[in-house]
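*Asks:* need the 3D shape of this:
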Amino acid sequence: MDYGQPIHPVHPIKDRPDMHLSHHARLSVAPMMDWTDRHCRMFHRQFSRHALLYTEMVTAQAIVHGEPERLLGFSPAEGPVALQIGGSEPEVLFRACQIARDFPYVEVNLNVGCPSDRVQSGAFGACLMREPALVAECVAAMREACEVPVTVKCRIGVDEQDPHEVLPEFLARVGAAGVEHFIIHARKAWLQGLSPKENRDIPPLDYDLVLSMTGLFIGLSISLNGGITSLDEAEAHLDRGVQGVMIGRAAYHEPANILASADRRIFGADTPDVLAEDAVGAMLPYIDDYLTAGGRLHTITRHMLGAFAGRPGARAWRRTLSEGATAPGAGTALVEAALAEVTSRIAA
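*Replies:* Now for the predicted structure:
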């Protein structure tokens, strides 16, 4: 299927020797279940040429036993894209990474941070913070199968662990297995007593601890994640010394506010900031192609509701799409009508 071309097409890094993963990792959009699918990534790519985008977490078992194209397929126009995998069995992770080699991902990331009950029952995610030796085995197997960098997204600790003791040991053990880049969510995960949603907000942030790791492990690249809601904050953290910043919910709910000026402010590009109206317009051919292939409008537009967050007409934009996108036959005319709710207020 031809998914159309974004405003800022980016080719896989292996075809762009001037573009290195460390460059793109200066700002990334976090992997978020049920949110960062291929349609979400295509929309985000309209705003930023350089930001690194992540898949939702896909389990290694699903990749090995499922349908690779359905689980892993994406348009190169979304790139650069990193694949996040969940798992704790080195041999299964090895096979999953072998399968993923057929797709143009620029990075494969191991999830060592998710605290959900489903992930815990599979003995992976944040509970792996207790088993750095096993994580080291996992990433060694993944690196053997991968042609692209293997990275790790983790917490600063779980439950009663002391992050000041646990995090350095974890980075040392896993880094010795060949991982050079870590994305650290600067909160503990409480595996008992807090829901996944509460784990995103209640445990206190410890940015200083994560920053201290950049001085302790000179050879590692470290991205900071957790509670970052603006480019101003991202720039401040980069200025303090982390090599990258990962933003999650703010980038999803307010993509223009986070991504529209990111190429200029974070990556130093000599390009104009992207208008949300132009990003929406660039999605229309993509939407047409998807609908022609039998897709439903809501599948894409549910990721676009925050396009005009904070602007006049934003509520009408959201209402028009929310109420109409699930109707049979809904198409790009509805998106254009919703867009008119915003542009008419600009003209006024």
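*Asks:* switch to C-alpha atoms for all contacts and neighbour counts from now on
*Replies:* OK.
*Asks:* please, which helix or strand holds Val245?
*Replies:* Using DSSP states H and E, Val245 sits in strand 244-247.
*Asks:* show me what counts as buried in that strand.
*Replies:* 244-247 (16 or more other CA atoms under 10 Å).
*Asks:* distance of Tyr54 from Leu27?
*Replies:* Distance of Tyr54 to Leu27, computed by CA to CA, to the nearest Å: 11 Å.
*Asks:* just Thr299 next, same as before
*Replies:* 26 Å.
*Asks:* please name every helix or strand in contact with whatever helix or strand Phe94 lives in.
*Replies:* Following DSSP H and E, one finds Phe94 within helix 90-100. Counting contacts by 3 or more CA pairs under 8 Å, 6 or more residues apart in numbering; DSSP states H and E, helix 90-100 packs against helix 60-65, helix 68-72, helix 132-145.
*Asks:* ok, now which ones touch Asn109?
*Replies:* The contact partners of Asn109, by CA atoms under 8 Å, 6 or more residues apart in numbering, come to 82-85, 150-153.
*Asks:* gap between Ala337 and Leu297?
*Replies:* 14 Å.
*Asks:* circling back: redo the buried residues of strand 244-247 as JSON lines? Include distance to Ala62.
*Replies:* Shown next, in JSON lines, are the buried residues of strand 244-247 (distance: CA to CA, whole Å):
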{"residue": "Gly244", "distance to Ala62": "30"}
{"residue": "Val245", "distance to Ala62": "29"}
{"residue": "Met246", "distance to Ala62": "26"}
{"residue": "Ile247", "distance to Ala62": "26"}
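*Asks:* let's see this one next to it:
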Amino acid sequence: MAAPVAGDCFIAADVGGTNARISLVRTDADGAIQVLSWRRYPCADYPGLGAILAEFVADHPAREGIDCMVIASAGVLLDDEVINSNLPWRISLAELRRDLHLRELHVVNDFAAAAHGTGRLAASESRLLTPDVATAEPGPTLVIGPGTGLGAAICIPRADGVVVLPTEAGMAAFAPGDEREIEILRWLRRRGHAHVCTEQLLSGPGLVNLYEALCELRGVTPRLDAPAAISQAARMGEAVALEAVLTFCALLGSVIGDLAMTASAHCVYVAGGIVPQIADFLPRSEFRARLVGKGAMRAVLERVPVRLVENERLGVLGAASWYLQHQQERRHREKAAHKQSQAAAAP
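*Replies:* Next comes the predicted model:
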């Protein structure tokens, strides 16, 4: 299996529950990543990931030379399949290799890729959400993103790259922070959810759950069923929609604070598709108060900057970055094994 060299092209993909973002990338001699082409595909419009990738490859003039792909996907890779309840179809690695005639195929968790990608962001590609603290001390970085689900990963720097720990933080049990959130938890349990996880409230569908729960608690008939509609109604001053969005922002702060403490994070990046739609509500909400309101850890969390990623190509940049580091580590292992073999064979 040949490692990529400067000028080599390969496909990097970022597959979420709603959209798949596919790119053709090339590496420079200095390790920089160039995105040569990029497209977004609505997942629900295609019968599977193979159809999306085949269309992308067919539309590219250099398609005959594309036989290497790295895919950042929501979920967990188990044997040959990606396991994720938010994807509209299954992903089989064997089928992708066969149908697309691939020499090389890798799958990495989407938020592990996002964590790799944060190191490729320019300063202008993220917005500070904590104006009182902008500078981060060197150390671990937390990447979190509410979208179709809730993803998170931890990025730990080291001398020769990074170590990234993907998580399933969205599946952790929801922890209410006040009486209203306790009532929301009870509402979800009445709907048959024995395990109420964080992403049932902190995601696109989670915002809808918050709105519907608050409608019932306020004795109002729900009339909205999409995150964009709820955020738009909140901007128009609709009371329950506004309460739902502000509650979402408070929960985001609370969860970021919890995960930042767990990871000993010195910096946080927020990605995903939901927060950019409601970022203007954050200063009006309890986002910051809930983020730092962790008892004795307040003084630590008050020094953690939080930045909102504003580059939609984060996932594909991260997938490509993961692949380059993976290949570099493989070469180092092969070199070390060769030296050991030579030493063992020496008289």
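*Asks:* give me the TM-score for this pair.
*Replies:* Superposed pair, TM-score by TM-score structural alignment, normalised by the length of structure 2: 0.27. Supporting alignment: 150 aligned residues with a CA RMSD of 6.5 Å.
*Asks:* hmm, who's touching the helix holding Phe94 of structure 1?
*Replies:* 60-61, 63-64, 68, 72, 87, 108, 137-139, 141-142, 144-146.
*Asks:* let me know the closest of the residues you listed to Arg45 of structure 1.
*Replies:* Arg45 of structure 1 lies nearest to Leu72 out of the contacts of helix 90-100 of structure 1, by CA to CA, at 17.7 Å.
*Asks:* give me the neighbour count for the closest one.
*Replies:* Leu72 of structure 1 has 20 neighbouring residues, counting by other CA atoms under 10 Å.
*Asks:* check the one 10 residues further on too.
*Replies:* If you count neighbours by other CA under 10 Å, Ala82 of structure 1 ends up with 25.
*Asks:* please apply the same query to Cys97 of structure 1.
*Replies:* Going by other CA under 10 Å, the residues that sit close to Cys97 of structure 1 add up to 26.
*Asks:* that one and Ser223 of structure 1, how far apart?
*Replies:* Taken as CA to CA, the span from Cys97 of structure 1 to Ser223 of structure 1 is 23 Å.
*Asks:* before we move on, what about Ala172 of structure 1?
*Replies:* 16 Å.
*Asks:* go on, Gln84 of structure 1?
*Replies:* The value you get for Gln84 of structure 1 to Ser223 of structure 1, if CA to CA is used, is 15 Å.
*Asks:* Tyr54 and Leu27 of structure 1: who's more crowded?
*Replies:* Leu27 (29 against 25).
*Asks:* make sure Leu77 of structure 2 is indeed in a strand.
*Replies:* Yes - the assignment for Leu77 of structure 2 is a strand, going by DSSP: H, G, I helix; E, B strand; the rest coil.
*Asks:* and the nearest residue to it once chain neighbours are set aside, how many residues sit next to it?
*Replies:* Distances taken as CA to CA, 6 or more residues apart in numbering put Ile83 closest to Leu77 of structure 2, at 6.1 Å, once the chain neighbours are dropped. Residues lying near Ile83 of structure 2 (other CA under 10 Å) number 18.
*Asks:* pull out the buried positions in the helix holding Phe94 of structure 1.
*Replies:* 90, 92-100.
*Asks:* show me which of these is closest to Pro196 of structure 1.
*Replies:* Nearest to Pro196 of structure 1, judged by CA to CA, of those is Leu93 at 24.1 Å.
*Asks:* what about the helices in the stretch 151-300 of structure 1?
*Replies:* Along the stretch 151-300 of structure 1, counting by DSSP state H, counting those that start in this stretch, helices occupy 163-176, 196-199, 207-216, 231-240, 249-253, 255-259, 262-265, 276-292, 297-301.
*Asks:* just the stretch 1-150 of structure 2 next, same as before
*Replies:* 49-58, 93-100, 110-118.
*Asks:* can you tell me how far the closest residue to Arg235 of structure 2 other than its chain neighbours is from Gln327 of structure 2?
*Replies:* In space, and not counting its chain neighbours, Arg235 of structure 2 is closest to Leu242: 7.3 Å by CA to CA, 6+ apart. To Gln327 of structure 2, Leu242 of structure 2 is 48 Å away according to CA to CA.
*Asks:* okay, those two: which has more neighbours?
*Replies:* Taking other CA under 10 Å, Leu242 of structure 2 and Gln327 do not tie; Leu242 has more neighbours (20 against 15).
*Asks:* need the contact list for the more buried one.
*Replies:* Counting by CA under 8 Å, 6+ apart, Leu242 of structure 2 makes contact with 230-231, 233-235.
*Asks:* one more time with 10 Å, if that's ok
*Replies:* If a contact means CA atoms under 10 Å, 6 or more residues apart in numbering, then Leu242 of structure 2 has 211, 230-236, 248, 281 as its contacts.
*Asks:* helix, strand or coil for it?
*Replies:* What three-state DSSP gives for Leu242 of structure 2 is helix.
*Asks:* and Ala233 of structure 2, by the same measure?
*Replies:* Three-state call for Ala233 of structure 2 (three-state DSSP): helix.
*Asks:* which SSE is the residue lying closest to Trp317 of structure 1 once chain neighbours are set aside in?
*Replies:* Using CA to CA, 6+ apart and skipping residues adjacent in sequence, the residue nearest Trp317 of structure 1 is Ala338, 4.8 Å away. Take DSSP H and E as the rule and Ala338 of structure 1 turns out to sit in helix 332-347.
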